[in-house]
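Participant: I would like to see how this sequence folds:
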Amino acid sequence: MKGQVIVIQSVPSGIRQTQNNSLSSRRNTRLPGGRRIGAALLAATILAGICAVAGSQTAKADDYTDLLDILRAKGSLTKNEYGTLLTKHMHHTRPSLNEDGGGSERGERAKGRGVDGSHYAADARRARRYDASPDVTPVFVDARDAANSAAASARSAHDSMLAAQNAMNDTSIVRVAKYVPGKGLTFQAGEIAINLSGFVNGFYTYNSPATGRAVAGGVSTGAGGNKFDSSSVRNGLLPAALITKITTTQEGIDLGVVFGMYPGIDNATNGSFNANSGGSPVGLGTAGLDFRQIYMTAGNKKWGTFKVGRDLALFGSDAIMFDATLLSVGSTGSNASPGNTSLGRIGVGYVYADWIPQISYASPVWHGLQGSVGVFQPLDEFNYAGDGASATSTYHSSPMVQGKVSYDFTAGDLKGRIWAGFLAQHQQRLTSSVLAESAGRGATVEAGEIGTKLSYKGFEGVAYYYRGSGLGTTGLFFDGVAADGRKRDSEGFYIQGAYSVTKRLRLVGSYGVSNLYQAPQELDPDLVKRNESEVGALFFKVTDWLQLVGEYAHTESSAHNGNKAKDNSASGGAVLFF
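Facilitator: Here you go, the predicted model:
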């Protein structure tokens, strides 16, 4: 078959498909220096196919170069790729031809076989014009080098990530957790978390007694016969605080300790209530420090948590924590010589829960339901009214016992809590002006409570009620037992409504009452019968930390003989939580 020439008339459909795929691959696969491997593979495939068909026969040069021209025109080949493949084709088909198309014996034989050497000369000039290299091998070498480089970079990044993770888990490094407003600052030192939180407040309060008659055990500033106005710069129901919590987990047990320091801003004076006694506005004074919280906890979410130490008791705890006057002043108590705190709604809606040494247990939360119970340091029966009005006791062979059950729920936009609690303590060896200790008179105090807090969108409401026998009023066991040793009944309640006008502005109104009834056959006309107050306040949230507060409060105390004492107070100040 001498002189036979194989002519490629068209690009087969398979090659056209390869061309399309190559175009997509070329667009997505790039090598260093801007080279693209897809088109080179396409052209190399075409070249291999032609060589396979032709065998030892020679393809017509102009048809092959026309094909390369078409691929170049369609954008399937770059300038360098086009020149590289054209030069390789020339070397494979007529390696001895020079760019002038002749001059050698093989060139002459090629002309004799019907292959025009001028085509190769033109091809050579065309290849040189594109500055192509004599082989496509560098393209694949670059691809290999790029892959190796990418793999090395990936290994390096992975090693760096592992090193960073190991550094983060290094127990010698102290990290700061993401700050959450109101949750304090948390530092993580290995498996130990240290949280610092607290608050500071201060108010200017102007108090004006409307009337002042003697009411023994009353909470109005006029209850002692005072009729004079007073101004003060003072703390509200809360003093300041710095609280340190340290927590960790060991052997599957969550452990924690808490130290809560609560200093006031006014001068302290010695008294029955220690740092919470009335103040002493005299030069060279010092503020009082109330170290309320010192306790440890141990447990987990599966088995519940034990608490050992000094902390807020269970009975009455929700009542005070949901009281809006916790962040304001409420009933001032002593305003002319302010102590560590005001009264808020203590004694005018609930009995103060107090901070009491305890061993208590809180169960796991089960579908919003939780129970708590504990034994507490027994407290003395206290004659708050004075003048021998109530019996006292300082002997205790058994602890105080308290318990509480709470249920938290959510129903759409409605959220709420319902709780109930109890308290019991036996008072031994009661004494008074008419009762000798040797008489061995005792009394068992019992009390119960129930309350709820509901919130719906911008509205919030709280309702609370308590009743006790021997419980007393204002503080635990204040005037709970008459001078003859008989228990007095008491009860009280408060209702509170709040509405968030905006995300920053909140309005609050509340009303509360505490009643103390005389014991059977008792006749003590000056003893307090009723303490009540109305409070209206607005809270403006300036930042996540800072709130401004404005408040008006009216407090009234009345005795069993009809004596009344009233006062009105206006307060303005700021509270900062961190």
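Participant: going forward, measure contacts and count neighbours with C-alpha atoms only.
Facilitator: Noted.
Participant: Does anything pack onto the longest helix along the chain? Which helices or strands?
Facilitator: Counting by DSSP state H, the longest helix found in the chain is helix 137-168. Applying 3 or more Cα pairs under 8 Å, 6 or more residues apart in numbering; DSSP states H and E, one finds that helix 137-168 contacts helix 37-54.
Participant: Tell me the buried residues in the helix or strand following the helix it packs on?
Facilitator: For helix 37-54, the following helix or strand on the C-terminal side (DSSP states H and E) is helix 61-73. Using 16 or more other Cα atoms under 10 Å as the test for burial, helix 61-73 gives 61-62, 64-65, 67-68, 71-72.
Participant: So F540 belongs to a strand, correct?
Facilitator: Yes. Judged by DSSP: H, G, I helix; E, B strand; the rest coil, F540 forms part of a strand.
Participant: how about it, what does it touch?
Facilitator: Applying Cα atoms under 8 Å, 6 or more residues apart in numbering to F540 gives the contacts 504-506, 547-549.
Participant: ok, 10 Å please
Facilitator: 500, 502-507, 546-550, 574 (Cα atoms under 10 Å, 6 or more residues apart in numbering).
Participant: Then F382?
Facilitator: Contacts of F382 by Cα under 10 Å, 6+ apart are 390-394, 472, 475-481.
Participant: and those residues as JSON lines, adding distance to R234, secondary structure and neighbour count?
Facilitator: Output for these, formatted as JSON lines (distance: Cα to Cα, whole Å; DSSP: H, G, I helix; E, B strand; the rest coil; neighbours: other Cα atoms under 10 Å):
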{"residue": "S390", "distance to R234": "31", "secondary structure": "strand", "neighbour count": "28"}
{"residue": "A391", "distance to R234": "33", "secondary structure": "coil", "neighbour count": "27"}
{"residue": "T392", "distance to R234": "32", "secondary structure": "strand", "neighbour count": "29"}
{"residue": "S393", "distance to R234": "33", "secondary structure": "strand", "neighbour count": "22"}
{"residue": "T394", "distance to R234": "33", "secondary structure": "coil", "neighbour count": "14"}
{"residue": "G472", "distance to R234": "28", "secondary structure": "strand", "neighbour count": "32"}
{"residue": "G475", "distance to R234": "22", "secondary structure": "coil", "neighbour count": "18"}
{"residue": "L476", "distance to R234": "25", "secondary structure": "coil", "neighbour count": "19"}
{"residue": "F477", "distance to R234": "27", "secondary structure": "coil", "neighbour count": "24"}
{"residue": "F478", "distance to R234": "25", "secondary structure": "strand", "neighbour count": "22"}
{"residue": "D479", "distance to R234": "28", "secondary structure": "coil", "neighbour count": "30"}
{"residue": "G480", "distance to R234": "30", "secondary structure": "coil", "neighbour count": "33"}
{"residue": "V481", "distance to R234": "33", "secondary structure": "strand", "neighbour count": "32"}
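Participant: now the other sequence, so there's something to compare against:
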Amino acid sequence: MNKYTKGILSLTAMLAASSGQAAVTLYDDGDSTVSTDLLINVFYTHSSNDRLKDANDPNSGLESRDQSRVRIGFLPNYIGFNFNTDANGLKIGARSSFWVTLNDTDINRGAEGLGTRSGIDVRQFYATIDADWGQILLGKDFGLFSRSNILTDELLLGHGQTSDFYGLIDGGNVSFGNIGAGYTYPFPKAQITYRTPDLSGFQVAVGVMDPNKKSKTSSEDNPRFESEISYTNQFDDIGLKAYLNGVKQSSKDSAGETSSNGLGGGVRVDVAGFAFNASGFESKGLGDVAGLDQIITSENTKTKGYLLQGSYSFGQERFVLSYGNSKVKTSGVQTLEYDNAAFAWFHTVNDHLTLVGEYNRTEVNEGRTEKNDTIALGVVVTF
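Facilitator: The predicted structure is shown next:
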């Protein structure tokens, strides 16, 4: 298993509700521990964007603009704190993490005046109870649907796509990785989730989650249900991870009831420095970017997407090829196709410092065609 794979699996485990993965221990008395972890990434980016001047006239010509930025990449910068103790045969844990953007210096000017408006985004704040029978997580954490799709992305520590269609070129937050171009984002949400212990490589997670509303006056008779079945194992020099996840929810208001559901899955194989990653999803009544957190008022909206990636690692170097695609249909008519092709180079300086060079070509067809080329050069620091 190469250094990058170990790093990604460690980060994945940390983000996926493992509360003891931090690199710096703040307190340890033999029974209880407190630790912290941190990620900072900064990229210089240059994008060249072309869009049709008139969405209704394919012959209207292109409007073009170039934009240079200093910004964060796919993952926001964050600091996390982990707590663990043993009490009466139970392992009690907790995690809180606070995520921030760097790009807040020019998005709130005008009537509000100068200055920064750093928003602290609390994406994780939960407790865990572990025993021989498995784990219960209570609190706020990432959802289960599309969770592994995003955490196995080879570009997780990179930059990803930035299109004008989603307002990302000038956006004051993160780039999008492959969100909207291969998978949806599993927004953090209040939940009660049970995970089985490791069963010869298999693990099942089932979550009851706070539902999303289709309108301010909608009613939700039942919570949102999400689940995932995963299999992880190492066969000599071959590493394997496979998973299947799903979501289901209903929301009803005066306009009617919307039943939303989705199914996702994927597989990742590691062998002899090579890694192959493939994932996909299909959904109804969900958003193409943010799942149920992107309100869809009609179950006639259907989305499907896939992500294909390959990488090769040797020494301190890792090279990645990636292609992701998402299509949205409303009442049987395709209304959006969004894809992103990327090439990335990661150079591991040491356990805490990684250099990144990346190129993304994003194409959008939603009646107003867009092509966007982005070059990103960055530094990632982890503790």
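Participant: Inside strands: which ones of the contacts of F540 of structure 1?
Facilitator: Judged by DSSP state E, these include 500, 505-507, 546-550, 574 as members of strands.
Participant: ok, the counterpart of D170 of structure 2 in structure 1 to Q19 of structure 1 distance?
Facilitator: If you follow D170 of structure 2 across to structure 1 using TM-score structural alignment, you land on S337. S337 of structure 1 sits 95 Å away from Q19 of structure 1, going by Cα to Cα, to the nearest Å.
Participant: what does T474 of structure 1 give?
Facilitator: 92 Å.
Participant: For the two, indicate the residue with more neighbours.
Facilitator: Neighbour totals were compared for T474 of structure 1 and Q19, and T474 leads with 26 against 23 (other Cα atoms under 10 Å).
Participant: secondary structure class for the aligned partner of the more buried one in structure 2?
Facilitator: Residue correspondence to structure 2 (TM-score structural alignment): T474 of structure 1 is matched to V289. Three-state call for V289 of structure 2 (three-state DSSP): coil.
Participant: Where does stretch 242-250 of structure 2 end up in structure 1?
Facilitator: Going by TM-score structural alignment: stretch 242-250 of structure 2 matches residues 418-426.
Participant: count of neighbours near V24 of structure 2?
Facilitator: Here the number of neighbours of V24 of structure 2 (other Cα under 10 Å) works out to 13.
Participant: Just tell me what it corresponds to in structure 1.
Facilitator: Match for V24 of structure 2 (TM-score structural alignment): L185.
Participant: where along the stretch 301-450 of structure 1 do the helices fall?
Facilitator: Secondary structure of the stretch 301-450 of structure 1 by DSSP state H, counting those that start in this stretch: the helices cover 317-321.
Participant: if I pick S510 of structure 1, what's in contact with it?
Facilitator: By Cα under 10 Å, 6+ apart, the neighbours of S510 of structure 1 are 323-325, 345, 349, 461-463, 494-498, 533-537, 553.
Participant: Contacts for the helix ranked longest in structure 2 next, please.
Facilitator: When structure 2 is parsed with DSSP H, its longest helix is helix 3-15. Applying Cα under 10 Å, 6+ apart, the external contacts of helix 3-15 of structure 2 come out as 16, 18-22, 37, 80, 82, 95, 97, 124, 141-142, 147-148, 150-157, 239, 270, 273, 275, 313-318, 346-348, 351, 382.
Participant: corresponding residues in structure 1 for it?
Facilitator: Counting by TM-score structural alignment, helix 3-15 of structure 2 sits on no residues of structure 1.
Participant: Return the set of buried residues in that helix.
Facilitator: In helix 3-15 of structure 2, counting by 16+ other Cα under 10 Å, buried: 3-5, 8, 11-12, 14-15.
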